[in-house]
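# I'd like to go over a predicted model; first the sequence, then the structure.
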Amino acid sequence: MSPQLPDGEVAPDDGTLPASALEGAAERDLGVYLHVPFCRVRCGYCDFNTYTASELGGGTSQATYAADALAEIAFGAEVLRRSGLPERQVSTVFVGGGTPTLLPVADLAAMVDGVRETWGIAPGAEITTEANPDSVTPESLAALVAAGFTRVSFGVQSVVPHVLATLDRTHDPRRVPDVVRWAREAGLAVSVDLIYGTPGESLADWRASLEAALALEPDHVSAYALTVEPGTALHRRVRSGELPAPTGDDEAAKYELADEILGRELGWYEISNWARTPADRCRHNLAYWRGADWWGVGPGAHSHVGGVRWWNVKHPRAYAGRLAAGQSPAQGREILDGDARRLERVMLGTRLADGFPTAGLDPRAVSTLIADELVTFRPGTITLTRRGRLLADTVVHRLT
């Protein structure tokens, strides 16, 4: 099952944004997220808005998806123009899913070309695609570079076979060094995604995955704690007692190990992300954390422009139907008020290693966080300690 979309007001069929979205727009970056909602198989832990061929049924297919995405790109550009937003070139493009590389590279290239022809892509822009290790070849990676991609993020998750089996991951971990080498030879920057806290994963298993990831000499590593999402196959197995539920102590120990091992060569810049140099940080995700604008293309994709958030209908058939009728694919939206925007600014901004401005924060709360060794202080900013990263929700609660 895919996650439920949030509650919100009804989004207008023409997509027009309120005047409040214009404030400060010229100073904000614009990014584009392209969602590809297809997978060969559904992983047992995943609650993303994705579909296998058997789940799609008739009336929609992977073969026609690029055309649907191009229709939303054109629609989005018209919405921004009609709403009075200034013209801005796109600074980052991120193709996620699902498994984007299930589509032919020509389709991925067509979607990126649509962004380029409609909005324009800034010189030196970051253009990333996610990929499974078993969904690429040397030829397809070279074709991605020819299409303008600069970066690939491989969903490795673990190198331990029994952990991958619990997650229902189908790739052979022995293939990962090859695909990373192919990507480098093609000229792509490489990120590796890992998951910790899988039921049955020992600390030694997690250490093996971290050491293997570091041995790949990646430019970037993301390491996320497993969340057992309701409605997933993994949730059913945990609820039935077949598998143990992850524990906070286990995940904390594994996070500390990740920071220790990855910190040998990479620097943390966001709670779950480490980069070899500042230039290797994921600029697209940084834009999310810094409150930039982005247009999310695809079924279930979320967008944000100037404090307005909206989310598209989930099923590819409904998505394509709305676009064919000339309507916004958005199912709902919310307009963040001042308090909500401040909360979000603290919640996202404190996650970053660059530090969060103390201006406007309660000095007593800041002093208490320093005393509790949850943050370090530099003149004008605070930064989470490793312990603070483990208790980030506590930090945000105290600051708001």
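That came through, no problem. Numbering: from 1, shown residues only.

# only C-alpha atoms for contact and neighbour calcs from this point on.
Noted.

# okay, the residue positioned nearest the centre of the chain and E229: tell me how far apart.
Taking CA atoms, centre = their mean, the centroid of the chain lies closest to N285, which sits 6.5 Å from it. Between N285 and E229 the distance, using CA to CA, to the nearest Å, works out to 22 Å.

# how many neighbours does the nearest residue to R276 once chain neighbours are set aside have?
The spatially closest residue to R276, leaving aside those adjacent along the chain, is L266, at 4.4 Å (CA to CA, 6 or more residues apart in numbering). With neighbours defined by other CA atoms under 10 Å, the count for L266 comes to 23.

# quick check: L266 touching W274?
Yes - when contacts are counted by CA atoms under 8 Å, L266 is listed as touching W274 (5.7 Å).

# shared neighbours, the two?
H220 (CA atoms under 8 Å, 6 or more residues apart in numbering).

# hang on, isn't L85 packed against L22?
Yes - with the criterion set as CA under 8 Å, L85 and L22 qualify as a contacting pair; they are 5.7 Å apart.

# before we move on, what SS does L323 have?
Taking DSSP: H, G, I helix; E, B strand; the rest coil as the rule, one finds L323 in the helix state.

# how much space between it and H315?
L323 sits 13 Å away from H315, going by CA to CA.

# same question for L30.
In this view, L30 and H315 are 26 Å apart by CA to CA.

# now G300
When CA to CA is applied, the distance between G300 and H315 equals 7 Å.

# between those two, which one's more packed in?
G300 (27 against 19).

# that one reaches W311, doesn't it?
Yes - with contact taken as CA under 8 Å, G300 and W311 are classed as touching, separated by 6.0 Å.

# second structure for comparison follows:
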Amino acid sequence: MPSVLPDGEPVPDDGALPGHALAGAAGRPLGFYLHVPYCATRCGYCDFNTYTASELRGSGGVLASRDNYADTLAQEIRLARKALGDDPRPVETVFVGGGTPTLLAAADLTRVLGVIRAEFGLAPDAEVTTEANPETVDPRYLADLRAGGFNRVSFGMQSARPHVLRVLDRTHTPGRPQACVAEAHAAGFEHVNLDLIYGTPGESDDDWRASLEAAVGAGPDHVSAYALIVEEGTQLARRVRRGEIPPTDDDVHADRYLLAEQALTAAGYGWYEVSNWATAPAARCRHNELYWRGADWWGAGPGAHSHVGGVRWWNVKHPGAYAQALAESRSPGAGRELLTDEDRRVERVLLELRLSDGLPLDLLRPPGARAAARAAADGLLDPAAHAAGRAVLTLRGRLLADAVVRDLVD
């Protein structure tokens, strides 16, 4: 697979955490991320830790099978319970991602959720999300998920235009994601997201407007819109390198972002993170906010990353190796790192600046504070927020967010 795990110190076989990791845990939210690494086909732009059936055949045996994957995830959840000891926190968010989680039976997904409920308890208002490929669900499947405790679903739409979907190697039928939103609402889902991608080679401004109009017209309460990134090692990168399709263009990305902001704001959505818009605060993705604010989460599944109290670790990537470790009552962790106070400060700057309420200026060191003052004078940060002690991106600042944050972390 093209993505590479970082180096790190070994993870103990029992997954035990240093004593300081749970200090003050009662004041931090706890979430679970469950990674489902299976896909029916590989999208050309994807570099996630995912596997098709042909890629797994002969490389992991029965242990890598998705038929028993729910049981394997359950083993790691029980390991998490032991590692976290008497931590009394109920789980506030669960997010099932992939891959294509909905290649598993709805009963498998709800069974794994049941293990989290049994081992940790779920907060009364817990947010429980799964990603879904539009072609892998139907009204019955969605109803079963809702009855099993899921209350949020995120559909991968990407584009409303068939020729754009072809470049991305997406296999769903145009119009199917919008139909899924209606089916999810009918099944009783409170919150529904549509994911969009802009800047695909061959996509025009009119194509992007059509995708935005289709997404808004479907009536989700949340829309995510991401610039296409051509990752090394992907089929899309190879096609660009061979000259079959043109590379992505930063100026085009900026223009498409402005179109998204205009269309979504006009339709009643408000940005709360650079790539995410919601109709109300209650419609925001609380699980992602947990990441962006440096809270605690346990990532279960091959290649999944976790963070608890300044300790970050990551699992082995291959489903077979992951299942083998758990079958032997060993942690599937491949490595971990202990974050210093400075590491955590830098991460707060990197992530919180992307949020609509920004970050407190007292997080910045003197060079970063001076950079923030310049950015406010240049219209990249809100001057009123700056005067009140916060760094908050303007619309122009959102377009240049990576450059702004590089200056502020100094």
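Yep, that arrived. Being a predicted model, the structure only gives us computed values, none of them experimental.

# what is in contact with G300 and W311 of the first structure at once?
Common contacts of G300 of the first structure and W311, defined by CA under 8 Å, 6+ apart, comprise L5.

# and the strands in the stretch 251-400 of the second structure?
Remark: strands of the stretch 251-400 of the second structure, listed N- to C-terminal, are 270-273, 276-278, 296-300, 305-308, 311-315, 333-338, 359-360, 390-391; assignment by DSSP state E, counting those that start in this stretch.

# deepest of these, which one?
A comparison of the strands of the stretch 251-400 of the second structure by mean neighbour count, using mean count of other CA atoms under 10 Å, puts strand 390-391 on top with a mean of 28.

# against the first structure, where does that strand fall?
Residues 381-382 of the first structure are matched to strand 390-391 of the second structure when aligned by TM-score structural alignment.

# again with stretch 193-209 of the second structure
Under TM-score structural alignment, the alignment places stretch 193-209 of the second structure onto residues 191-207 of the first structure.

# so which bits of that stretch are buried?
191-199, 201, 203, 205-207 (16 or more other CA atoms under 10 Å).

# end-to-end on it?
Using CA to CA, the end-to-end distance of stretch 191-207 of the first structure comes out at 18 Å.

# chain center to that stretch, what's the gap?
Here the centre of stretch 191-207 of the first structure is set off from its chain's centre by 19 Å, with CA atoms, centre = their mean, to the nearest Å.

# go on, stretch 160-178 of the first structure?
Worked out by CA atoms, centre = their mean, stretch 160-178 of the first structure lies 21 Å from the chain centre.

# count the neighbours of S140 of the first structure for me.
When counting by other CA under 10 Å, one arrives at 18 neighbours for S140 of the first structure.

# D134 of the first structure versus that one, what's the distance?
Taking CA to CA as the measure, S140 of the first structure and D134 of the first structure are separated by 12 Å.

# residue in the second structure paired with I73 of the first structure?
Across the two structures, I73 of the first structure finds its equivalent in I77 of the second structure, going by TM-score structural alignment.

# what packs against whichever helix or strand that match is part of?
I77 of the second structure is part of helix 69-83, with elements assigned from DSSP states H and E. Packed against helix 69-83 of the second structure by the contact rule (3 or more CA pairs under 8 Å, 6 or more residues apart in numbering; DSSP states H and E) you find helix 106-119, strand 296-300, helix 319-327.

# the same query, at a cut-off of 10 Å, please.
strand 30-36, helix 106-119, strand 296-300, helix 319-327 (3 or more CA pairs under 10 Å, 6 or more residues apart in numbering; DSSP states H and E).

# what inclination does the lengthiest strand in the first structure have with respect to helix 105-118?
With residue count as the measure and DSSP state E as the assignment, the first structure has strand 121-131 as its longest strand. Strand 121-131 of the first structure runs at 150 degrees relative to helix 105-118, counting by axes from the mean of the first three to the mean of the last three CA atoms, to 10 degrees.

# how far apart are the helix or strand just after strand 121-131 of the first structure and its match in the second structure?
Using DSSP H and E, the helix or strand that directly follows strand 121-131 of the first structure along the chain is helix 138-146. Once superposed with the second structure, the aligned residues differ from helix 138-146 of the first structure by a mean of 0.5 Å; criterion: mean CA distance after the TM-score superposition for the first structure.

# got the angle between helix 138-146 of the first structure and helix 105-118?
Per the same axes, to 10 degrees, the angle that helix 138-146 of the first structure makes with helix 105-118 is 0 degrees.
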